[in-house]
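Enquirer: Got a predicted structure plus its sequence, pasted below:
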Amino acid sequence: MPHTDRPAIRLVLRLDFPPADRLGRGKIELLEHIRDTGSISAAGRAMDMSYRRAWLLVDALNGMFDEPAVERQRGGRQGGGAQLTAFGEVLIQRFRAMEAKALEAMGEDLAWLEDQRPRTPAAGARAPSEMPE
């Protein structure tokens, strides 16, 4: 039975592509915001990140695969923008499907782990933000 007095265990999927590329929920969420807003800067603002950081993440995503995930449009009357490519749309769908499969496959084990956690923090326990570095 899950305990309701604290956040539940969360499964987070991250794929590491040798030698140094990574694909995780942050980049996928950025793609979803670009799809919804048509803008890299608006997508970055929605995630509380700078345009530069959002642009660097898009650039990294576009360099990870044979096809780009995002196409930028330059200037014009509306000031440009960005849109997902067909590949970018499929990338989101596939990643979200992998997350769902992983959660389904591990659901029983995650529930068991959740049940092993104390109902309240142990006396003298510190929050992660209070841990020494």
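Expert: Yes, it's here.
Enquirer: CA atoms for contacts and neighbours, from now on please.
Expert: Fine.
Enquirer: distance of the spatially most central residue of the chain from P19?
Expert: By CA atoms, centre = their mean, the mean C-alpha position of the chain lies nearest to R25, the distance being 1.7 Å. Going from R25 to P19 by CA to CA, to the nearest Å gives 19 Å.
Enquirer: putting a second one here so we can go through both:
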Amino acid sequence: MTTAPSLKIKIQIHCGSEIAMGPGKADLLDSICEHGSISAAARTMGMSYRRAWLLVDVMNRCWNGPLVHTSPGRSASSGARLTELGGKVLAHYRALQDGIADASRGTDYDALAGRLLSEPRASQKD
């Protein structure tokens, strides 16, 4: 069985040596927005709370304001939420992803896909 060639473009926005935003961080922001906590977001994504917190920490340090606001405790206002800036950064990142996905469908991709093998050869001599 052969599969059609696929193109995967991953967008990473760097801040110095850190990745300020990428697909995984965007997914984490979506999950925080949905679940209202970093720990619940981490659980649904199959990552540790510590890993999720470190990713949030990097994001909060890389932009001109925090993307995630946290409130400790057990009250109704506790947990985590995206700040206004966090919502805007996420929306712009998703729009950028959509634009690149749209751009990847066209004549240039078709030209490359038409020349791509479905599987690599066993060796360069084949």
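Expert: Sure, I can see it. Source: prediction; values computed, not measured.
Enquirer: mind checking what the residue nearest to the centre of structure 1 lines up with in structure 2?
Expert: Counting by TM-score structural alignment, R25 of structure 1 lines up with P23 in structure 2.
Enquirer: For the helix ranked longest in structure 2, give me the average deviation versus structure 1.
Expert: The longest helix of structure 2 (DSSP state H) is helix 84-103. Taken over the aligned residues, the distance from helix 84-103 of structure 2 to structure 1 averages 1.2 Å (mean CA distance after the TM-score superposition for structure 1).
Enquirer: quick one: that helix aligns where in structure 1?
Expert: So helix 84-103 of structure 2 sits over residues 86-105 in structure 1, by TM-score structural alignment.
Enquirer: which other residues reach the matching stretch?
Expert: By CA atoms under 8 Å, 6 or more residues apart in numbering, the residues outside stretch 86-105 of structure 1 that reach it are L11, V12, L13, I28, L31, E32, E67, P68, A69, V70.
Enquirer: The second one matches what in structure 2?
Expert: The pairwise alignment with structure 2 assigns V12 of structure 1 to K10, based on TM-score structural alignment.
Enquirer: Now do that match: how many residues are near it, please.
Expert: Residues near K10 of structure 2, counting by other CA atoms under 10 Å, number 9.
Enquirer: re earlier: OK, contacts around the residue nearest to the centre of structure 1?
Expert: Here R25 of structure 1 is in contact with V12, L13, R14 (CA under 8 Å, 6+ apart).
Enquirer: One more pass at 10 Å, please.
Expert: If a contact means CA atoms under 10 Å, 6 or more residues apart in numbering, then R25 of structure 1 has V12, L13, R14, L15, L31, I92, F95, R96, E99 as its contacts.
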